[in-house]
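A.B. asks: quick one: sequence and predicted model below, then my questions.
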Amino acid sequence: MTEALRIVVVAPDLDVADPGDEHAVRLAGRSRALRIGLLENGFNLVATLPADVFLSERIAQLQPDLIVVDAESDARDALEYVVLATRDARRPIVLFTNDEDTSHVKDAVAAGVCAYVVAGLAPQRIRPILDVALARFRHEQALRAELAGARAELRERKIIERAKGLLMQRQGLSEQEAYAKLRKAAMDKSLRLAELAQRMLDALDLLD
């Protein structure tokens, strides 16, 4: 359920040292509005973190389901920290920004950003944006898993074919006989066929 999502916001500090700094005041107000919008939409906001060198460690500790990045002119810098922090454990990332320089949107999406929203802080927009971002992330993860499975299956087929070829060559077996011998050995040892084939190849490499 969306309400159970644990969200971490990566954003600048809300404290404004100089009340006369209009840019800082505007940025703080915008960031505050985002956090209020998340809470009003029933999301579980577990922490607000700065984009710095400690971000990876903090995200690893908190294990959020989704990361919301709130950035303005430093969107690229903030994203670099977030991408590094999620490199080993991918998570959906949503970026809210007023930065109209969209030249790095392609790089951001390639790095794992599921939604790149410019000037989109209206509270009623937050939930559908996050829902779509999460759905997109899950879809991409499913595709990644499917691709990884296909690659693993191809590797296993190549291992089995190589082992079968060696049996045919060394024992004068037909292709069917070699396959049957591999399959029986795998069943006898309670191993997967590819695992038995790999063990056989490893043993032959030691003997050669």
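C.D. replies: Looks like it arrived, so ask away. Residues are numbered from 1 along each chain as shown.

A.B. asks: only C-alpha atoms for contact and neighbour calcs from this point on.
C.D. replies: Noted.

A.B. asks: where along the chain do the helices fall?
C.D. replies: For the chain, the helices defined by DSSP state H occupy 22-40, 55-62, 75-85, 105-110, 123-171, 175-188, 193-207.

A.B. asks: so what touches the second one?
C.D. replies: If I follow you right, that is helix 55-62. 8, 46, 49, 81-82, 84-86 (Cα atoms under 8 Å, 6 or more residues apart in numbering).

A.B. asks: pick out the residue nearest the middle of the protein.
C.D. replies: With distances taken as Cα atoms, centre = their mean, the residue of the chain nearest its centroid is Arg90 (2.2 Å).

A.B. asks: what count of nearby residues applies to the closest residue to it other than its chain neighbours?
C.D. replies: In space, and not counting its chain neighbours, Arg90 is closest to Gly112: 7.7 Å by Cα to Cα, 6 or more residues apart in numbering. Residues near Gly112, counting by other Cα atoms under 10 Å, number 20.

A.B. asks: now swap in Glu177 and tell me
C.D. replies: Glu177: 14 neighbours (other Cα under 10 Å).

A.B. asks: now Glu72
C.D. replies: The burial count for Glu72: 22, using other Cα under 10 Å.

A.B. asks: and Leu34, how far is that from Ala75?
C.D. replies: Using Cα to Cα, to the nearest Å, one gets 16 Å for the distance from Leu34 to Ala75.

A.B. asks: just Val109 next, same as before
C.D. replies: Taken as Cα to Cα, the span from Val109 to Ala75 is 13 Å.

A.B. asks: got another one to weigh against that:
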Amino acid sequence: MNADLRILVVEPNPERVRDIVDALREAGWSDVKALLQMSELNQTVREFSPDIVLIDLTNPDRDTLEHISHATETAKRAVALFVDQTDENLTQAALNAGVSAYVVDGLQMDRIKPVLQTAIARFKMMRQFHFELNAAKQALEDRKTIDRAKGILMRQRGMSEDDAYKLLRTTAMRQNRKVIDVAQALVTAADLLS
């Protein structure tokens, strides 16, 4: 558990806020800020820059979930949402909004620590998944560009595919650049000349 986490608690009931903050401190988290008004969420997130946002709602709706997603920037931080009641559509909307933990039956003080730990772990896992997915997409795009550059060299110089790649690679080494950068420059030049 990381005791240095900055936690923002969003709860409209001041008494309940005290209970939540006390439970968080008992669990080992001390950098906690409470927010009573959902309307101040955007500004508070910008100013406080929490690692995790804990939101306790009685009855969420799609608009609220969308607001939470944008305000908390769910791609940058974990969000644990506690609700008293839900339905299948709201559950799906919460997951689509990027909520890391969606807990039905409200916030129980004895469940705060394991739920937040789970939310943080899930957030890290999803962030790693997105990173790997983006890396794979970029690798595929780079491969397409390199293949296109090889095709240009093969047509213009009558080279084999292996020789075209060797030329790209030796040019990259000579210029102290990456193969993808040389390939991109060749493709861009070919597009300009066609």
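C.D. replies: Structure received. As the structure is a prediction and not an experimental result, all values here were calculated from the model.

A.B. asks: could I get the TM-score for this pair?
C.D. replies: Scored against TM-score structural alignment, normalised by the length of the second structure, the superposed chains reach a TM-score of 0.89; 192 aligned residues with a Cα RMSD of 2.0 Å.

A.B. asks: so which of the helices of the first structure is the most packed in?
C.D. replies: Highest mean neighbour count of those: helix 75-85, a mean of 19 (counted as mean count of other Cα atoms under 10 Å).

A.B. asks: name the helices or strands packed onto it?
C.D. replies: helix 55-62, strand 66-71 (3 or more Cα pairs under 8 Å, 6 or more residues apart in numbering; DSSP states H and E).

A.B. asks: if you set the cut-off to 10 Å instead, what comes out?
C.D. replies: Judged by 3 or more Cα pairs under 10 Å, 6 or more residues apart in numbering; DSSP states H and E, helix 75-85 of the first structure is in contact with strand 6-10, helix 55-62, strand 66-71, strand 93-97, helix 105-110, strand 113-118.

A.B. asks: can you list contacts of that helix?
C.D. replies: With Cα atoms under 10 Å, 6 or more residues apart in numbering as the test, helix 75-85 of the first structure has contacts from 10-12, 50-60, 67-72, 90-91, 93, 95-99, 101-102, 104-105, 107-108, 111-113.

A.B. asks: now stretch 128-141 of the first structure: which residue numbers in the second structure?
C.D. replies: Following TM-score structural alignment, the aligned partner range for stretch 128-141 of the first structure in the second structure is 114-127.

A.B. asks: who's in contact with the matching stretch?
C.D. replies: 1-2, 7, 24, 27, 51-54, 74-82, 98-103, 107-108, 112-113, 128-133.

A.B. asks: quick revisit: and the counterpart of the residue nearest to Arg90 of the first structure in the second structure, what does it touch?
C.D. replies: Under the alignment (TM-score structural alignment), Gly112 of the first structure pairs with Gly98 of the second structure. By Cα under 10 Å, 6+ apart, the residues touching Gly98 of the second structure are 65-66, 68-70, 72-75, 77-80, 123, 126.

A.B. asks: can you give me the distance of the residue of the second structure most remote from its centre to Lys150 of the second structure?
C.D. replies: No residue in the second structure sits farther from the centre than Gly158, which is 45.8 Å out by Cα atoms, centre = their mean. Remark: distance between Gly158 of the second structure and Lys150 of the second structure (Cα to Cα) = 11 Å.

A.B. asks: identify the contacts common to the two.
C.D. replies: Residues touching both Gly158 of the second structure and Lys150 (Cα under 10 Å, 6+ apart): Ala164.

A.B. asks: just to revisit the earlier point, the residue farthest from the centre of the second structure maps to what in the first structure?
C.D. replies: For Gly158 of the second structure, the residue aligned by TM-score structural alignment is Gly172.

A.B. asks: same check, this time on Asn176 of the second structure
C.D. replies: In the first structure, Asn176 of the second structure lines up with Ser190, judged by TM-score structural alignment.

A.B. asks: excluding residues flanking it in the chain, which one is nearest the corresponding residue of the first structure for Ser30 of the second structure?
C.D. replies: Matched by TM-score structural alignment, Ser30 of the second structure corresponds to Asn44 in the first structure. Once flanking residues are discounted, Asn44 of the first structure sits nearest to Arg6: 5.1 Å by Cα to Cα, 6+ apart.

A.B. asks: contacts only, for the one you found.
C.D. replies: Residues in contact with Arg6 of the first structure (Cα under 10 Å, 6+ apart) are 43-47, 62-67.

A.B. asks: which of those residues sits closest to Arg199 of the first structure?
C.D. replies: Gln63 (37.8 Å; Cα to Cα).

A.B. asks: count the residues that sit near the closest one.
C.D. replies: 15.
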